[in-house]
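K.L.:
predicted model and sequence below, questions to follow.
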Amino acid sequence: GIEVGHIFQLGTKYSEAMKASIINEAGKNQTMIMGCYGIGIGRTVAACIEQNFDANGIIWPMPLAPYTVMVTPVNINEPDVMKASEDIYAALQASRVEVILDDRDERAGVKFKDADLIGIPLRVVVGPKNLAQGRVELKIRKTGESRLYETGSIVSEVRKIIDVEMLEAEG
């Protein structure tokens, strides 16, 4: 296991030095007993990753993911693909979704591999073939499942998935 938190019992060493006291139930002055409590954020993240990964990289739980969605244009040099990608990105932002746009001039496979490696929960893939049919692909990192949605409905579909995932995370 990983130690993610710690507790140090300080006793009265520091409270005596600071003359820190309370009035107890009997109405008498009493030196406070102190403790120090902490959580290691880095260790907590490490523990999360240890429980949520596969051969392709991290699988962030949505509540902890740095971004919930990555919009991935297959080819940034195709104006229609970039315009649709930017529109989806802006619409997701307007819908208060934590989203990142991968507008790097890289091959699609490199972008897909990087998205899996860093563990973004949802990836919206905007490619010329699907876009010509008015659709985009949604890839779910946790399950590997891919779904096709109408371009105009992708934001509401993403919101539905996020809402369900967040409800499940709350238990």
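P.N.:
Looks like it came in fine. Keep in mind that this is a model prediction, so the values were computed, not measured.

K.L.:
hey, let's count contacts and neighbours off CA atoms from now on
P.N.:
Fine.

K.L.:
what's near enough to touch the residue nearest to the spatial centre of the chain?
P.N.:
The centre of the chain sits closest to residue 65, judged by Cα atoms, centre = their mean, with a distance of 1.0 Å. Listed by Cα atoms under 8 Å, 6 or more residues apart in numbering, the contact set of residue 65 reads 119, 120, 121.

K.L.:
okay, pairing it with this:
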Amino acid sequence: GQVFQLGTKYSEKLEATFQDEDGTSKPMIMGCYGIGVTRTVAAVIEQHHDEKGIVWPESVAPFHIHLLSLGTHMPEIVEACDNLAESLAEAGFEVLYDDRDERPGGKFKDADLMGIPWQVSIGKKSLEKGVCEITRRSSGERSEVSIEEAIPFLKDRSNFQ
């Protein structure tokens, strides 16, 4: 943070005064105080990380959900992820949607590095079962949840809403 003692430089020019206990009018003694957003973010990251990367607290995370499409070459996976991304957004979640044409291992590694509180993934095997995999970044706890139940599952377990 920053603190600047301004004294009476500006209060005299602005005629900003107060009355002391004797009733005498005196100029206010001013100060300017601030904290930089970037410093705050750096402090949060310093306190909330592990060997894999950032672990954003839900209260300050840049997104709520990191949605991973694990099969961008398969139209049915793309459609399921697109639909889930839209439903999550309509339910009020901020979604980071990873639809890059990358290997699943790379996507999971990137997701851990970025540290969004919840990771939701859909791949070939999970789609065949009608489920998505939901992982809490802070604990690594994983759950297979039907795609239709993903939103209620996340609402029950997150502090976003």
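P.N.:
Perfect, thanks for sending it. Source: prediction; values computed, not measured.

K.L.:
TM-score for the pair, please.
P.N.:
The TM-score (TM-score structural alignment, normalised by the length of the second structure) is 0.92; 161 aligned residues with a Cα RMSD of 1.7 Å.

K.L.:
lining up the contacts of residue 65 of the first structure with the second structure, which overlap?
P.N.:
Mapped onto the second structure and checked by both residues aligned by TM-score structural alignment, their matches' Cα atoms under 8 Å, the contacts of residue 65 of the first structure keep the contacts 120, 121.

K.L.:
where does the residue of the second structure most remote from its centre sit: helix, strand or coil?
P.N.:
Using Cα atoms, centre = their mean, the residue of the second structure lying farthest from its centre is residue 22. It sits 52.8 Å away. What DSSP: H, G, I helix; E, B strand; the rest coil gives for residue 22 of the second structure is coil.

K.L.:
what about it, distance to residue 28 of the second structure?
P.N.:
Going from residue 22 of the second structure to residue 28 of the second structure by Cα to Cα, to the nearest Å gives 15 Å.

K.L.:
before we move on, back to that, aligned to the residue nearest to the centre of the first structure, what sits in the second structure?
P.N.:
Under the alignment by TM-score structural alignment, residue 65 of the first structure pairs with residue 61 in the second structure.

K.L.:
distance check, the residue nearest to the centre of the first structure against residue 141 of the first structure.
P.N.:
12 Å.

K.L.:
kindly report the same for residue 27 of the first structure.
P.N.:
Per Cα to Cα, residue 27 of the first structure is found 60 Å from residue 141 of the first structure.

K.L.:
these two: who's more crowded?
P.N.:
Neighbour totals were compared for residue 27 of the first structure and residue 141, and residue 141 leads with 22 against 8 (other Cα atoms under 10 Å).

K.L.:
excluding chain neighbours, what is closest to the more buried one?
P.N.:
Distances taken as Cα to Cα, 6 or more residues apart in numbering put residue 121 closest to residue 141 of the first structure, at 5.0 Å, once the chain neighbours are dropped.

K.L.:
quick revisit: how about a markdown table for the contacts of residue 65 of the first structure, with neighbour count added?
P.N.:
Listed next are the contacts of residue 65 of the first structure as a markdown table, based on neighbours: other Cα atoms under 10 Å:
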| residue | neighbour count |
| --- | --- |
| 119 | 29 |
| 120 | 25 |
| 121 | 27 |
